[in-house]
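>>> Task: produce atomic coordinates for the following.
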Amino acid sequence: MEEIPVLGLGTWKAAPGEVTEAVKVAIDVGYRHLDCAYVYHNENEVGVGIQSKIKEGAVRRENLFIVSKILGQQAGVHSQLPRAPWPCVCASSLPLQLWCTCHKKSLVKAACTRSLKTLKLDYLDLYLMHWPMGFKSGEADLPVDHNGMIIPSDTDFLNTWEAMENLVAAGLVRAIGVSNFNHQQLERLLNKPNLRFKPVTNQIECHPYLTQKNLISFCQSRNVSVTAYLPFGGSSGGMHLMEDPTIQTIAQKHRKSAAQILIRFQIQRNVRVIPKSVNPKRILENFQVFDFELSEEDMTDLLGLDRNLRLSTFPITENHKDYPFRAEF
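A predicted model of the protein is given here:
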């Protein structure tokens, strides 16, 4: 498989009416990595944007890297996951993500083919297991009990992985990976007997308020790349990451925006990054991060902002045996 482009266009929380144009603009700017998921409820519009650019000859399918995750169908999951408060960027890779209600081996292929049909594609470059936790299958994306806590399935993510490996063997996806796995879960997967295809990436929340130093080091030591979502972070103690004085000072020094600094921060850590935006000006600006370099002092200052501030905590799943955030990293 070709290497994952370092910069991608995130489509989470992008409204269907806006995301088609955002995808077109991103491809024109130079993005070749697109990150999407069924639960975002905008895959059809993402697909329209991709097909439009292919038809006009602006890009060829083989030059795009498309990522997706297996996801469910109801909007309830949106309220459980944090919204990036600032625009984000992603290139034109197409990863997709497998949602937690589809962890049964018998459901995985159908979830993938559904996304392929919606995106109007024959294959995905990368398919991700969105969380290591399986939920009760059915119509609800978030099946909950009378206490409002998630109803787990009896699935094991190792068995789910076997079904994802079958997608590679069938040619539906080029590679597979994971998202929101802690180091213990990733190690268990890598040590799985008869592992046919190893995860190529672990997509995790990462920004200067949550630097993920230990987890990134662990992943890279196992030759698993890291992809950062929510790269623009959020607020802590009334201070928003984008407004942090340290970041503002570094941005002024390089005559760049705070967003560009935060994207460049990840790139220099050898971490892929998928910010999101539907604003054409921001989409272009977020791609202009290859004409400068942060100094060693800049990087040290940014890493020093770590507050272990996790935004994507998914609290209704804390009862799950595979809840990933009980581990130190």
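
>>> Could you use CA atoms for every contact and neighbour count after this?
Fine.

>>> could you pull out the helices for the stretch 151-300 of the chain?
Ranges of helices in the stretch 151-300 of the chain, per DSSP state H, counting those that start in this stretch, are 157-169, 183-190, 213-221, 245-254, 258-267, 280-287, 296-303.

>>> wait, which of those is closest to P231?
Ranking those by proximity to P231 (C-alpha to C-alpha) places helix 258-267 first, at 6.6 Å.

>>> returning to that earlier point: of the helices of the stretch 151-300 of the chain, which stretch is the most buried?
Highest mean neighbour count among the helices of the stretch 151-300 of the chain (mean count of other C-alpha atoms under 10 Å): helix 258-267, with a mean of 24.

>>> Could you tell me how far it lies from the centre of the chain?
Centroid separation for helix 258-267 versus its chain: 16 Å, with C-alpha atoms, centre = their mean, to the nearest Å.

>>> to compare against the first, here's another:
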Amino acid sequence: MSAVPELTLNNGVRIPQLGFGTFQIPPEETREKTLAALEAGYRHIDTAEMYGNEKQVGQAVRDSGLDRGDVFVTSKLNNDAHAYDDALKAFDGTMEELGLDRLDLFLVHWPLPGRGDFVETWKAMEEIYRSGRARAIGVSNFQPSHLRRLLENSVVVPAVNQVEAHPYLTQDVVRAFGSEHGIATEAWSPIAQGKVLGDPVIQGIADRLGKSTAQVTLRWHLQRGDVVFPKSSSPERMAENFDLFDFELTEGDMGEISALNRDERTGPDPDRFNG
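As a prediction, the model looks like this:
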């Protein structure tokens, strides 16, 4: 089994760079699929209250037989809980569902700029962090304008910003802002819901390397420094997505893939989405 590289977050917490995403996995399938991912070697599981499967993720972590300290678990605050007291209660609910004493990473799922004050939300996140019940806190789907306002009005710098990112949406501006301020970038929808898998540029690189286009795309993310969450319900595909550590993309390969950027989203625009 190849060792997954880790990144060090801005508070010193180590995070596995390759994780297993549970978005759109039905609750009744989540325990089984998460156990399969852990069996394949994944040690970072990403869930959210919004996904409705936190309970099953927690069950899988407990049932895996792995030491709790060996599995990094991330969850996210729901969009209906941005008020300070609501955020604290929602975190309590997440912990009860997961059945864990401590969460590795807790994120604000969306900034919702038209619905409320995410700075107030972040103050609740800081309180959760100070309590020690979350080892790190961060945000998801935040644009530089949202992050700038947060940094001007907060004490704790987000450890992570989880955003949609793939070769058709390279997120150079968001990633550069994060790098400047010590905020790690995590990529959701890393293969653009499959849209990039037939791209002739990626296919050409994959053919040369004897790898799949998904493997090449995920390797591109890793070499950029992203934390990435491929999602699959198939154990065979889970294993393929994990098999990323016996090859390397050249600088030319990286440039060709990055040049595919179209600023094309598969999900909502964070500046307009209000849940």
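
>>> After superposition, what is the TM-score?
The TM-score (TM-score structural alignment, normalised by the length of the second structure) is 0.91; 264 aligned residues with a C-alpha RMSD of 1.8 Å.

>>> hmm, back to that, redo the helices of the stretch 151-300 of the first structure as TSV? Include distance to K13 of the first structure.
Output for these, formatted as TSV (distance: least, C-alpha to C-alpha, whole Å):
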stretch	distance to K13 of the first structure
helix 157-169	26
helix 183-190	27
helix 213-221	26
helix 245-254	25
helix 258-267	18
helix 280-287	15
helix 296-303	27
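
>>> Let me know which of those helices is the nearest to N63 of the first structure.
Ranking the helices of the stretch 151-300 of the first structure by proximity to N63 of the first structure (C-alpha to C-alpha) places helix 280-287 first, at 17.2 Å.

>>> Please report how far the alignment partner in the second structure of K104 of the first structure lies from G114 of the second structure.
The alignment partner of K104 of the first structure in the second structure, by TM-score structural alignment, is A83. Going from A83 of the second structure to G114 of the second structure by C-alpha to C-alpha, to the nearest Å gives 14 Å.

>>> more neighbours, the two?
A83 (19 against 12; other C-alpha atoms under 10 Å).

>>> In contact with the residue nearest to that one when sequence neighbours are not counted, which residues?
Counting by C-alpha to C-alpha, 6 or more residues apart in numbering, T121 is the residue found nearest to A83 of the second structure once chain neighbours are left out, at 5.8 Å. Counting by C-alpha atoms under 8 Å, 6 or more residues apart in numbering, T121 of the second structure makes contact with 82-84, 87, 108.

>>> which of those residues line up with contacts in the first structure?
Retained in the first structure (both residues aligned by TM-score structural alignment, their matches' C-alpha atoms under 8 Å) from these: 82-84, 87.

>>> are any of these buried, and which?
Buried members of these, scored by 16 or more other C-alpha atoms under 10 Å, are 82-84, 87.

>>> Format these as a markdown table; extra columns: secondary structure.
As requested, those are exported to a markdown table (DSSP: H, G, I helix; E, B strand; the rest coil):
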| residue | secondary structure |
| --- | --- |
| H82 | coil |
| A83 | coil |
| Y84 | helix |
| A87 | helix |
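
>>> from these, which is closest to D269 of the second structure?
For those, the nearest to D269 of the second structure is H82 (18.7 Å; C-alpha to C-alpha).

>>> and that closest one, how far is that from A159 of the second structure?
Remark: distance between H82 of the second structure and A159 of the second structure (C-alpha to C-alpha) = 19 Å.

>>> hmm, back to that, is it correct that the match of K104 of the first structure is in contact with E120?
Yes - counting by C-alpha atoms under 8 Å, E120 is a contact partner of A83 of the second structure at 6.7 Å.

>>> Mind telling me what R114 of the first structure corresponds to in the second structure?
Superposed on the second structure with TM-score structural alignment, R114 of the first structure falls opposite G93.

>>> and the buried ones among the kept ones among the contacts of T121 of the second structure as TSV, adding distance to L209 of the second structure?
Supplementary listing: those in TSV, determined by distance: C-alpha to C-alpha, whole Å:
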residue	distance to L209 of the second structure
H82	46
A83	50
Y84	50
A87	47
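
>>> so which of those residues comes closest to F142 of the second structure?
Looking across these and measuring by C-alpha to C-alpha, the closest to F142 of the second structure is H82, at 14.4 Å.

>>> you'd agree that closest one is up against V119?
No - here H82 of the second structure does not reach V119: they are 9.3 Å apart, not a contact under C-alpha under 8 Å.

>>> Quick one: map the residue nearest to A83 of the second structure onto the first structure.
By TM-score structural alignment, T121 of the second structure lines up with T160.

>>> any idea how far its match lies from G177 of the first structure?
12 Å.

>>> same question, V108 of the first structure
Taking C-alpha to C-alpha, one finds V108 of the first structure at 14 Å from G177 of the first structure.

>>> Next: L98 of the first structure.
10 Å.

>>> do the same with D35 of the first structure
13 Å.

>>> who has more neighbours, the two?
Taking other C-alpha under 10 Å, D35 of the first structure and G177 do not tie; D35 has more neighbours (29 against 25).
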